[in-house]
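Participant: Below: sequence and its predicted model.
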Amino acid sequence: MLKFLSKVRIEFNALDPRAASCMEFLAQCHARNAKESNPTCQVQVNRRTDDSPPKITVTFVNGVEETFDANLTPAQDIRNSILEKGQYIEAEQMFREAGEKWPVDIPEEELRQPRGRGEEKPAKFNSLSANNPPKLTHDAYLKRLCKLGRLSDAISSLDSCGSTVRHSTLSHLIESCIDSNSLDLCYKLHASVKKLIKEPDPFIETKLVGMYAKCGSLDDAFVVFEGMRERNLYAWSAIIGACSREKRWGDVVELFYWMMADGDVVPDDFLFPKILQACGNSGDVETGRLIHGIVIKSGKTSELRVNNSILAVYAKCGWLSSARRFFEGMEVNDRVSWNAIITGYCQAGKINEAQRLFELMCEVGPQPDAITWNVLISSCNQLGKCDVAMKLMNEMESSGVKPDVFTWSSMILGFAQNNRRLEALKLFREMLLAGVEPNSVTLMSAISASSSMKDIRKGKEVHLIAIKMGCGQDVLVGNSLVDMYSKCGKLEAARKVFDMIPQKDVYTWNSLIGGYCQAGYCGIAHDLFKQMQESDVLPNVITWNVMITGYIQNGDEDQAMDLFHRMEKNGGVKRDTASWNALIAGYLHHGEKNKALGIFRQMQSFGVKPNAVTILSILPACANLVAFKKLKEIHCCVLRSNLESELSVANSLIDTYAKSGNLKYSEAIFDGLPSLDIVTWNTMTSGYVLHGCFNDAIDLFERMRKQDYRPNRSTYAWNVKLAIHAGEKLLELEPENAFIRRLVSQLYDVRGTSKDSSKIRRPGIRKDPTESPGWSWIEDKNIVHTFFSVDRHQLDVKALHSWIESIELKMKESKYHGNMLSIQEEEKEETAGVHSEKLALAYALIKLPHSLQPIRIVKNLRMCDHCHRTRGTLYRKLVLSEVSEASHGEAEIGIT
């Protein structure tokens, strides 16, 4: 047979029982070559480690190449292939060499008709017909129809072929059905096979199981499998492999127990890893331990692939001590072993131990690959350690491992989720410059970063890149785009993207409905809600909650309550805690505190446990002196729901008790917390300040600093309160001290209560003779006019007084409140009076109302923020020369 072949390539896994025929054929090939002094057929063997079926690829002497799924007799397949190509003489010789009868009835003249390699076959063989088949073997004829793309005709011809069709031909038809991915053809072929094969055949039934599974009908695969009288190892491998491909891990574990209950078959090296993978992904460590025991009893402890699967189960299920012992007891640790144990520690949040193992791997084990680096980088990002992840990424590149799309995606997603969105977008640009093509996860992360910042320009840039990459209609990218445009208020653009997504899921609908609700277009959102109910995608609990939130936030309480009640009755969706939270937050938004408390009580009566969001929403309603009983009621609910360990809830309780006048309760909660954060310290200290316990506040601040807590802006906010308290006490001692008045006035501005500063802004008597007043000079007709800061009652010139009042009225209408703490140098000027540059400016505008020349004013001190804002109301150009710099301004809003 080999004389008709120029090359044979055999691919198989030596551990796969299905490779027996391949190894037999390989032995025949070597035996044939050994007999020839100058072998003309080249034999190549590729040994694989995966579980794909064995294959044989042959190249005929005429250059034609064929590939066979060699599960039975490769020699027969090759002979049939030669036969169906019309090479009758060669095929006849091969059949006779094999000791088999020549099965083809062909006229003598046609058999003897010489035909060259490049010459076409007789015309009648180019027009095969299901009703008028040529006189070939049934097997060759059916395969020929399959290769011409006429699978339906081949299946139709099966009924007329009878039981002479070989199993290899039926296997070929089944593989053709898999390639066509047509369930209709699968059903048709299965019906014909039932007619041909009267007795159960495990081989064909196993093939049918694989056919249905690969064509997307695992339920039909189960029907065939359950109907089998005899289930051998191949049948179990087919159904378990199919469930594993579909990630139906629970079914894989159930099939394992069914298999063990039958008792006739024991898993092999192919099945053990599949079942263990299901145990790891479903968290079923008990089944994993059982399989570990079976592996030990069956003597397969030396199989590295099985050992790695056992290790992965312990690591994924969080049994790190067992995983570590097993890892250290393995005879050989390859890269998969190291990756499994490192991944386990990363998933458990023990990043430091994972890094120690990583360093040990670099020293004694195989060098880390991209998977190892990506596991560490992803874990650091998930734990919020983005800077550590960035450092690892740089080390990864330095070690010679190029960051791939998963590395970049992990970094971008990590920065975006940890509120470092600008850096996330910067990384996205660097990724593009590095020539790494983003995937849908990368694009989604970049779009989400733009959405969170409400940066429509950057979002559009990423959208354009997604279109260029061909991901514009990807559902993951599309959902992010709809969400981004909705949050940025571009609802028309969001709707266009929504309409372009071919396969919308529930998140697509929720993003657009949420966008319209947030913008106040609840009517349009409700229309979309109805369209969604009529589509193939049914609303989930998030959809209903979004609609409820939209209506109640926009003041339509009746419609919100109607949806809330219809949610379970008509929608078939069970209300969750977020549904109740939506109502509570809506009522609080409109100041309906009693209604919110009523919903909160009703929620508990229905047996729904509040979560941290519920408590954080309802507590502000009790932050007054008359709501102490309600506050204690909520505190009891917190204890019943085991939420007292939530730091955010504890902080809110401390704050609410302090504001309700019960500082002792705040202290008790503070002292009982096992761990504190900066918010806890700030809240308790603020409570002390609120109650006038300034010494206690200072002592607590010192305690906070000794425990290495870094103060933030909130910390300094109550420090300002302390400073104001000290300043007010000083003013009681020295009521006429202008310097203290200015300091206290500026502290009021810092706290945001500028209106209180007017109570103390009186210049009083200047006691410090060295304190320099504010002076301004302006030249008019070669005469220099001098102005200095005065109080309002000292303004004797009626015109100046009238102009200044009109300017201040205009500024008040624009809702401007001056910032009186601009610069230290300004503190030398009387803050409560009328500044000298304003007087000079008023004089210039009154004397020179129609002049086009710039107004030039010279001042000995720096200009304050209030006067800068006054300058902005003019149509005239102003040049103000100060001690250290010149300030130029052109008005945008004018007066006449």
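Facilitator: All right, it came through fine. Numbering: from 1, shown residues only.

Participant: alpha carbons only for contacts and neighbour counts from here, please
Facilitator: Will do.

Participant: Tell me the secondary structure at residue 44.
Facilitator: strand (DSSP: H, G, I helix; E, B strand; the rest coil).

Participant: excluding its backbone neighbours, what's nearest it?
Facilitator: Distances taken as CA to CA, 6 or more residues apart in numbering put residue 9 closest to residue 44, at 4.6 Å, once the chain neighbours are dropped.

Participant: Residue 58 is in contact with the one you found, correct?
Facilitator: Yes. Counting by CA atoms under 8 Å, residue 9 does reach residue 58; the two are 6.3 Å apart.

Participant: Next one for the comparison:
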Amino acid sequence: MAIMHRSFQSSPDAYANLIEMCAHDRRLKSGKLLHAHLIINGLARLTSLATKLITFYAECGQTSDARKLFDKIPKTNVHPWISITRAYTRRGNYQEAIDVFCEMQVEGLGVDRYLIPSILKACGHVLDQETGKKIHCLCLKKSFESDVFITTSLVDMYSKCGQVDKAKKVFDGMLDKDLVALNAVVSGYSQKGIAEEGLRLVEDMKLIGVKPDVVTWNTLLAGFSKKGDNLLVSKVFELMSYDGIEPDLVSWTSVISGLVQNFRYDEAFDTFKNMMKQGLYPSSATISSLLPACMNAVNLKRGKEVHGYAIVIGVVDDVYVKSALVDMYAKRGFISQAKTLFCKTSEKSIVTWNSMIFGYANHGYCEEAIQLFKQMEREGEKPDYLTFVAVLSACSHAGLVELGKSLFNLMQEKYDISPRLEHYACLVDLLGRAGKLDEAYDVIKTMPMKPDLFIWGALLGACRNHDNIDLAELAAKHLRELEPGSKGNNMLLANLYADIGSWGNVEKLKRW
């Protein structure tokens, strides 16, 4: 093989060029053979070649191999650190990239200006504004604020982290304001629910020659659609036309998605039809955005039509479309159809798994929900907090107390998921249904957050079923504080008083 030729043995530069060629062409097998050759010849630990190999493995998608190599080699300069960090950011392993960057700082290697945009991008994706702020401070100390790539990355990071005021402040300080930075600020405003601020900024920037593009307008459309502001959605369409920009598929999909999120299902279907009249055919994103509008009985027929249309245009195998279809059929109780689609989905996302588990749990197929959760674990899919809400709900309805408690602990110990109110509500409901009312109350007392209506409601319902008047009165008191105008909770307590023959308390509650 040419890469093993003896003439290369004394030429690290030639080896470096070969590694770059393997990386460029994604030739994993050839690159591994070259790596083995370098090891045999004692050259693999040369920092320059090792750095190239780290980049090679990253380009081939082998980030774990890149990290193993990084850990083995001496780090005599900043280049291996840059290579492994970029490897992580390119593959979407953002937290790992941030961790490596922090290690760099501990080692006293300073800040590389060419690496900062990648790390800021990682901070934005994982919403790590604390690390982002520290990097911002380092940039100010190093006088990097004039670097347009760095300042644009800072704007984007703050916007993604919901700190749109800070993003705007950095943007205002930019000497050369560009479209990328403008779009980042506009995105921040839209995510914050104040897209009108973004529109004002766009109009101001047009005056100084920064012209919005279709991405800018689509971001504003998404923001106004999410707020349900039809007037401003129409205005953005008009402004796009005035600027000579035709609304594209993303534009229409944004509007459809916003209408669905605001439960304006008929308008969503009308917009879908209008989009088709404009000669634009839906993408998988359009279909998956529209399907949640088909969850109720009235629109289920439409959902089946959209399903058929997805088959015709060839997007039915898209993971998001399949997940939305599984969710639609499962929520409406068509479990066999949901299961068929689920089983035919080769690339299942966490949304697909959750939709099926929820479908089973919500329609009484508790054992199936639990078995599917176990299958999910066996197949190496990492559950999220919603997965545990679904499986804990299944345990509650099936009366599987010990399994439910075990899963509650597993969520924290194995998957590092902190319990939310939904998880505590499931646990209280699980214990309450089983008659373990004191244990349920102990859970409430030890919660790290304030119990909500669902938690006290679960306890009150359990007290009614198990005739525990003392805890019922306590739960009712908290519910009255949280929901003063509700009559339903008093009715539950009154029924409990009636069950035990305490008619005086029933009359008292009627006068409440």
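Facilitator: Nice, I can see it. Only a predicted model underlies this, so the values are computations on that prediction, with no experimental measurement involved.

Participant: Settle it for me: which of residue 9 and residue 58 of the first structure has more neighbours?
Facilitator: Remark: of residue 9 of the first structure and residue 58, residue 58 carries more neighbours, 24 against 16, as counted by other CA atoms under 10 Å.

Participant: Excluding chain neighbours, what is closest to that one?
Facilitator: With sequence-adjacent residues excluded and distances taken as CA to CA, 6+ apart, residue 58 of the first structure is closest to residue 8, at 4.5 Å.

Participant: That neighbour sits in which helix or strand?
Facilitator: strand 5-12 (DSSP states H and E).

Participant: Check residue 778 of the first structure too.
Facilitator: Assessed by DSSP H and E, residue 778 of the first structure sits inside strand 775-780.

Participant: Where in the second structure does the next helix or strand after that strand align, residue-wise?
Facilitator: Per DSSP H and E, the first helix or strand lying C-terminal to strand 775-780 of the first structure is strand 783-788. Per TM-score structural alignment, strand 783-788 of the first structure has no counterpart in the second structure.

Participant: ok now strand 783-788 of the first structure, how far from the chain's centre?
Facilitator: The gap between where strand 783-788 of the first structure is centred and where its chain is centred comes out at 67 Å by CA atoms, centre = their mean, to the nearest Å.

Participant: For the stretch 1-150 of the second structure, just list every one of the helices.
Facilitator: With DSSP state H, counting those that start in this stretch as the criterion, the stretch 1-150 of the second structure has helices at 12-24, 28-40, 47-59, 63-72, 79-90, 94-106, 116-125, 129-141, 148-160.

Participant: give me the number of residues near residue 29 of the second structure?
Facilitator: By other CA under 10 Å, 10 other residues sit near residue 29 of the second structure.

Participant: My error: substitute residue 271 of the second structure in the last question.
Facilitator: 17.

Participant: any idea how far it is from residue 174 of the second structure?
Facilitator: 39 Å (CA to CA, to the nearest Å).

Participant: same question, residue 130 of the second structure
Facilitator: According to CA to CA, residue 130 of the second structure stands 22 Å off from residue 174 of the second structure.

Participant: In terms of neighbours, single out the busier of the two.
Facilitator: residue 174 (17 against 11).

Participant: follow-up on the earlier one: any idea how far the residue nearest to residue 44 of the first structure is from residue 258 of the first structure?
Facilitator: From residue 9 of the first structure over to residue 258 of the first structure (counting by CA to CA), the distance is 38 Å.

Participant: One more: residue 91 of the first structure?
Facilitator: Remark: distance between residue 91 of the first structure and residue 258 of the first structure (CA to CA) = 47 Å.

Participant: Identify the residue of the first structure aligned to residue 101 of the second structure.
Facilitator: Alignment note: residue 101 of the second structure maps to residue 256 in the first structure; criterion TM-score structural alignment.

Participant: Surely that match and residue 275 touch.
Facilitator: Yes. At 7.1 Å, residue 256 of the first structure and residue 275 qualify as touching, with contact defined as CA under 8 Å.

Participant: between the two, who's got more neighbours?
Facilitator: Set residue 256 of the first structure next to residue 275 and count neighbours by other CA under 10 Å: residue 275 wins out with 26 against 19.

Participant: so who does that one touch?
Facilitator: 240, 252, 253, 256 (CA atoms under 8 Å, 6 or more residues apart in numbering).

Participant: residue in the second structure matching it?
Facilitator: Superposed on the second structure with TM-score structural alignment, residue 275 of the first structure falls opposite residue 119.

Participant: Do a quick rundown of the strands in the second structure.
Facilitator: Here the second structure has no strands by DSSP state E.

Participant: circling back: could the helices of the stretch 1-150 of the second structure go into a markdown table alongside distance to residue 410 of the second structure?
Facilitator: Below are the helices of the stretch 1-150 of the second structure laid out as a markdown table (distance: least, CA to CA, whole Å):
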| stretch | distance to residue 410 of the second structure |
| --- | --- |
| helix 12-24 | 40 |
| helix 28-40 | 38 |
| helix 47-59 | 33 |
| helix 63-72 | 26 |
| helix 79-90 | 28 |
| helix 94-106 | 23 |
| helix 116-125 | 27 |
| helix 129-141 | 29 |
| helix 148-160 | 31 |
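
Participant: Now do the SS call for residue 856 of the first structure.
Facilitator: Under three-state DSSP, residue 856 of the first structure falls in the strand class.

Participant: Give the aligned equivalent of it in the second structure.
Facilitator: So, by TM-score structural alignment, residue 856 of the first structure is left unmatched.

Participant: Next one: the closest residue to residue 856 of the first structure other than its chain neighbours from residue 161 of the first structure, what distance?
Facilitator: Excluding the flanking residues, the one nearest residue 856 of the first structure by CA to CA, 6+ apart is residue 879, at 4.9 Å. If you measure residue 879 of the first structure against residue 161 of the first structure using CA to CA, the figure is 104 Å.

Participant: just residue 658 of the first structure next, same as before
Facilitator: 91 Å.

Participant: Who has more neighbours out of the two?
Facilitator: residue 658 (26 against 14).

Participant: Tell me if I'm right that that one and residue 687 touch.
Facilitator: Yes. Counting by CA under 8 Å, residue 658 of the first structure touches residue 687, with 5.2 Å between them.

Participant: need the helices for the stretch 401-550 of the first structure, in chain order.
Facilitator: 405-417, 421-433, 440-453, 456-468, 475-487, 491-500, 506-518, 522-534, 541-553.

Participant: Then the stretch 51-200 of the first structure?
Facilitator: Going by DSSP H, counting those that start in this stretch, the stretch 51-200 of the first structure shows helices at 74-84, 88-97, 108-112, 138-147, 151-161, 167-180, 183-196.
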